[in-house]
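Enquirer: Next input, structure requested:
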Amino acid sequence: MISIHDNEITSYLVDLKYHKIILYTEASNSERVEVSFEDVLAHQFETLEGSIILDIQEYRLNQFFENNKELLEKQKAYCWPLYYDSVDELSVRLMKEGYLYYVIYSSYGLNGWIVAKQYDVNRIV
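Expert: This is a model prediction of the structure:
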């Protein structure tokens, strides 16, 4: 697998229409790497210029619900990330649909999470 540890995030794209997020990164040897998330349902980032990736970890959705229970209850009235009557109902639906919870850790800068169905890392040539 291609390493993203210590890569700098040079830019990122959030494509709401096609449910995709791409992080464009660069390693210390100038190798450029694209980190893409497909079928994105929701995300939350905190950013700073010059962000350095420590790691991206994949977790099961139960961790997402544990970490974001307050946010989900608060946003339920606004149909975010989609319409649901209860957090339990949302949990069952997202698990059936194959979503995963990705957490982005950094040495510096961007931290956050993404709920999506797929995650890929590729060299940019």
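
Enquirer: going forward, measure contacts between C-alpha atoms and count neighbours the same way
Expert: Fine.

Enquirer: does A27 really touch I4, like I thought?
Expert: Yes - counting by Cα atoms under 8 Å, A27 does reach I4; the two are 7.4 Å apart.

Enquirer: Between the two, point out the one with more neighbours.
Expert: Shown here are A27 and I4; by other Cα atoms under 10 Å, I4 has more neighbours (22 against 17).

Enquirer: what about L71, helix or strand, and which?
Expert: Following DSSP states H and E, one finds L71 within helix 69-75.

Enquirer: Just name whatever secondary elements that helix is in contact with.
Expert: helix 87-96 (3 or more Cα pairs under 8 Å, 6 or more residues apart in numbering; DSSP states H and E).

Enquirer: And this one, please, so the two structures can be compared:
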Amino acid sequence: MTSVHDNEIISYEVSLKNRTIIMNTFDYQTESLTKIVFSDVFAHMFETELENSIILDIKKSEISNFVIDNRDVLDKYKNSTWPMDYNTIEELSEKLVTENYNYYEILSSFGLSGWVVARNYELIKA
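Expert: I've put the predicted structure just below:
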């Protein structure tokens, strides 16, 4: 099974139009490249992007955790219609569950961390 534990993030590309995020990573132990591909992306947020960022893990969590973990940022940007126009947190959460979105937490050993709400996630060995 492919893993990205301890992979260095070499680059990433966010396509808002295509609703995809592709992270290119490198595993120094196996000297191999792995692409992390999120598709049908609803929203994402990354922080502490640094050169030599190392992934600890990518964890799939419940949508209810997304709402709990990000309540402050959702409240902050609600009037800007981010990540969508909604009246209540419950309405947002229900839409994400009904439309089969997943909450992926990107855990970091060093550097970039964050999350992606998307329908699909796959690892592709290069």
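
Enquirer: which neighbours do A27 and I4 of structure 1 share?
Expert: Common contacts of A27 of structure 1 and I4, defined by Cα atoms under 8 Å, 6 or more residues apart in numbering, comprise V33.

Enquirer: can you pull out the strands in structure 1?
Expert: Assigned by DSSP state E, the strands in structure 1 fall at 8-15, 20-26, 32-38, 42-46, 52-59, 100-108, 111-116, 118-123.

Enquirer: do you know how far L72 of structure 1 is from K117 of structure 1?
Expert: In this view, L72 of structure 1 and K117 of structure 1 are 19 Å apart by Cα to Cα, to the nearest Å.

Enquirer: corresponding residues in structure 2 for stretch 64-71 of structure 1?
Expert: Stretch 64-71 of structure 1 corresponds to residues 66-73 in structure 2, going by TM-score structural alignment.

Enquirer: which other residues reach the matching stretch?
Expert: L74, I89, S93, Y103.

Enquirer: Could you do stretch 96-113 of structure 1 as well?
Expert: Counting by Cα under 8 Å, 6+ apart, residues outside stretch 96-113 of structure 1 touching it are 6, 43-61, 63-64, 114-118.
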